[in-house]
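S.K.: Need coordinates for the below:
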Amino acid sequence: MARFALGVEYDGGDFLGWQRLSKPGVAGDETVQQALETALSFVANTQIDTICAGRTDAGVHAACQVVHFETDVQRDPRGWVLGATSRLPPSVSVRWCVPVADDFHARFSAVARRYRYRILNRAVRPALGRQYVTWERLPLDVAAMHAAAQALVGEHDFSAFRTVHCQAPHARRDLQSITVERSADEVWIDVRANAFLHHMVRNIVGSLIPVGRGEQPPAWVAELLAGRDRNVAGPTAPPTGLCFLGPVYPGLFGLPDEVSA
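M.R.: So this is what the prediction gives:
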């Protein structure tokens, strides 16, 4: 059996999230995993099952989701890339394929995961690219948002920022960095952590926006973190502005630079 890693890009707007909702090989509600496995299985002429670096919710996009699969079918990396992409909908493409060692695991080998949340901050709603941003018409104080966010850096219990439906056994995560910066009319919130809870990034963003509007002081985010109460934190930000930039792996696995430490 050979093991391959794939870099997959997708627009999550047409999908119910990453995770396959039906059994392998059985038609069901459309998810990114279902679409990808159907395409790979066509190329292999046998069922291919995939494991991803991190599941994304409905409507969330990915610049470089990483998956791995095993097969005894002989195809070169270019064949997997072009063959699978030709069978995928226009909103999904396989960007690269790399043979990896048997000890590589898309989920467990990752040392970090990175997300970017984009907010279009102007008085008028967007017409172009509206599926990739969240619109906020009130001016946002980016410096205040960035200062507030720094209280989240480090290993903490993020119960205040997890959904009640989160299935993780505990809420402790190591948030390695978070930055809030402006680029013209857009505000970018970049977050890197060892792993994320369900809706964690969107709930953090939903609590930073009131700080940006001046409705809450920057110290409020630290209070939310310490209080561990989801009910008093900000609302869950919409999925449209969120993009999974990709995981990070040790360089020894020989993956492309964009996902290597």
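
S.K.: can we go C-alpha only for contacts and neighbour counts from here?
M.R.: Noted.

S.K.: would you list every one of the helices in this structure?
M.R.: For the chain, the helices defined by DSSP state H occupy 32-44, 77-87, 142-149, 200-213, 219-227.

S.K.: Ok, which of those comes nearest Val180?
M.R.: helix 142-149 (4.8 Å; Cα to Cα).

S.K.: elements contacting that closest one?
M.R.: Counting by 3 or more Cα pairs under 8 Å, 6 or more residues apart in numbering; DSSP states H and E, the packing neighbours recorded for helix 142-149 are strand 172-183, helix 200-213, helix 219-227.

S.K.: One more pass at 6 Å, please.
M.R.: Under the contact criterion of 3 or more Cα pairs under 6 Å, 6 or more residues apart in numbering; DSSP states H and E, helix 142-149 touches helix 200-213.

S.K.: Please report how far the nearest residue to Gly241 once chain neighbours are set aside lies from Val187.
M.R.: Among residues not flanking Gly241 along the chain, Val133 sits closest, at 4.0 Å (Cα to Cα, 6 or more residues apart in numbering). Val133 is 10 Å from Val187, where distance means Cα to Cα, to the nearest Å.

S.K.: Name the residues contacting each of the two.
M.R.: In terms of Cα atoms under 6 Å, 6 or more residues apart in numbering, Val133 and Val187 are both contacted by the residues Arg118, Ile119.

S.K.: Return the residues in contact with the closest residue in space to Gln19 that isn't next to it in sequence.
M.R.: Distances taken as Cα to Cα, 6+ apart place Gln33 nearest to Gln19, at 5.6 Å, with adjacent residues excluded. Neighbouring residues of Gln33 by Cα under 6 Å, 6+ apart: Trp18, Gln19, Arg20.

S.K.: One more: Cys64?
M.R.: Gly7, Val8, Glu9, Leu245, Gly246.

S.K.: again, only using 10 Å
M.R.: 6-10, 53, 93-96, 243-247, 258-259 (Cα atoms under 10 Å, 6 or more residues apart in numbering).

S.K.: quick one more, to check against the first:
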Amino acid sequence: MRNLLMKVNYDGTRYDGFQTQPQGNTIQDHLEHAILHLTGEALKITGSGRTDAGVHAYGQPFNFLTASKIPLERWCLALNARLPQDIVVTEAREVSLDFHSRRGAKRKTYRYTISGNRFPDPFQRRWQYHHPVKLDIPAMQQGLAHIIGTHDFTSFASRKSTKTSHVRTIFEAHMEIDHSMCRNGTADQGVIHTYITGSGFLQHMVRIIMGTLIHVGEGKIRAEAVADILAACDRAAAGPTAVAQGLALWSVEYDEAGL
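M.R.: Prediction:
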């Protein structure tokens, strides 16, 4: 048996997230179906984590055990020929039999993208939340700084969360503003990318953080209030859950050399 680790990019717009669901329209379902067609093996893959319906990913890791002797260099092309065009496997490597892409993950980074320009970009509409009204970006950056560190993130977790502990560590969080698509002489604010890196994330955590920061940017709450919201440990204290289309799993890191 071989343990293969792969990475997959996907536009999550028309899917119900990564993990298998009863309706069978998830990234995992399509990957497993492609592997079945390629090798004849009805197996289960292990993803590095879940993503919500409509959320995207760049290089999400997954692994599985296979008896297939297909050479590594053939796997990506062979699977992509059997996958929809909005799901693309980009890497394949053999790892130790005890490697587990979810349990072994040490750092995960998500990116949330807001278009602050007056008009939406039709070419990026599936990957951005369009907010044409002016945002106080410095205030949002101040609010974002409050989530860095180890905290109980109950206020930023879905009420449906089944985790026994909501304590998570955020290592880094920052915003980058891309002005390349702004029109001269207009109120365009550019495309606002927020990167959040942590030890792990709760259901809807990044989207609730972003919904809260958008309220900060709109002047509905103060930047300093983010610390109070954290301390409240109450979902009702935080802002709304931002729309899924702006969120993408950006990277997953492991301790193993070269991963």
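
S.K.: Assuming the best superposition, what's their TM-score?
M.R.: The TM-score (TM-score structural alignment, normalised by the length of the second structure) is 0.93; 249 aligned residues with a Cα RMSD of 1.1 Å.

S.K.: thought Pro238 of the first structure was touching Arg202?
M.R.: Yes: counting by Cα atoms under 10 Å, Pro238 of the first structure touches Arg202, with 7.1 Å between them.

S.K.: In terms of neighbours, single out the busier of the two.
M.R.: With neighbours defined as other Cα atoms under 10 Å, Pro238 of the first structure and Arg202 compare such that Arg202 has more, 22 against 17.

S.K.: residue in the second structure matching the more buried one?
M.R.: Aligned by TM-score structural alignment, Arg202 of the first structure pairs with Arg207 of the second structure.

S.K.: Please tell me I have it right and that match contacts Ser155.
M.R.: No: at 11.9 Å, Arg207 of the second structure does not count as touching Ser155 under the criterion of Cα under 10 Å.

S.K.: which residues are in contact with both of the two?
M.R.: Joint contacts of Arg207 of the second structure and Ser155 (Cα under 10 Å, 6+ apart) are Gly239.

S.K.: And Arg213 of the first structure, what's its match in the second structure?
M.R.: Per TM-score structural alignment, Arg213 of the first structure is aligned with Glu218.

S.K.: mind listing what that match touches?
M.R.: Val133, Lys134, Leu135, Asp136, Ile137, Ala139, Met140, Thr212.

S.K.: what number of residues lie near the aligned residue in the first structure for Thr90 of the second structure?
M.R.: Under the alignment (TM-score structural alignment), Thr90 of the second structure pairs with Arg95 in the first structure. Neighbour count of Arg95 of the first structure, defined by other Cα under 10 Å: 16.

S.K.: Arg95 of the first structure is in contact with Gly83, isn't it?
M.R.: No: if you go by Cα under 10 Å, Arg95 of the first structure and Gly83 don't touch, sitting 11.6 Å apart.

S.K.: quick revisit: sort out which of the contacts of Glu218 of the second structure are buried, if you could.
M.R.: Buried members of the contacts of Glu218 of the second structure, counted by 16 or more other Cα atoms under 10 Å: Leu135, Ile137, Ala139, Met140, Thr212.

S.K.: Next one: the third one from Gly217 of the second structure, what distance?
M.R.: I take that to be Ala139 of the second structure. 6 Å.

S.K.: Overlap in contacts, those two.
M.R.: With Cα under 10 Å, 6+ apart, Ala139 of the second structure and Gly217 have common neighbours Ala223.

S.K.: The helices of the first structure into CSV, with extra columns for distance to Gln65 of the first structure?
M.R.: Formatted as CSV, those follow (distance: least, Cα to Cα, whole Å):
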stretch, distance to Gln65 of the first structure
helix 32-44, 10
helix 77-87, 14
helix 142-149, 25
helix 200-213, 16
helix 219-227, 28
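
S.K.: Ok, which of the ones you listed comes nearest Ala127 of the first structure?
M.R.: That would be, of these and by Cα to Cα, helix 200-213, which comes in at 21.9 Å.

S.K.: buried set for the closest one?
M.R.: Those would be 200-213, for helix 200-213 of the first structure by 16+ other Cα under 10 Å.

S.K.: circling back to that earlier point, of the contacts of Gln33 of the first structure, closest to Trp220 of the first structure?
M.R.: Taking the contacts of Gln33 of the first structure together and measuring to Trp220 of the first structure by Cα to Cα, the closest member is Trp18, at 32.8 Å.

S.K.: Enumerate every residue touching the residue located most distally from the centre of the first structure.
M.R.: For the first structure, the residue at maximal distance from the C-alpha centroid (Cα atoms, centre = their mean) is Gln74, at 30.7 Å. Shown in contact with Gln74 of the first structure (Cα under 10 Å, 6+ apart): Met1, Ala2, Ala44, Trp80.

S.K.: Tell me the spacing between it and Pro139 of the first structure.
M.R.: Taken as Cα to Cα, the span from Gln74 of the first structure to Pro139 of the first structure is 55 Å.

S.K.: now do Ala151 of the first structure
M.R.: For Ala151 of the first structure relative to Pro139 of the first structure (Cα to Cα), the value is 23 Å.

S.K.: cool, Gly212 of the first structure as well?
M.R.: For Gly212 of the first structure, the distance to Pro139 of the first structure - Cα to Cα - is 8 Å.

S.K.: For Glu41 of the second structure, which non-adjacent residue is spatially closest?
M.R.: Ile35 (6.8 Å).

S.K.: What's the one you found aligned with over in the first structure?
M.R.: Checking with TM-score structural alignment, Ile35 of the second structure has Leu40 as its match.

S.K.: surely that match meets Arg87?
M.R.: Yes: judged on Cα under 10 Å, Leu40 of the first structure makes contact with Arg87 at a distance of 8.3 Å.
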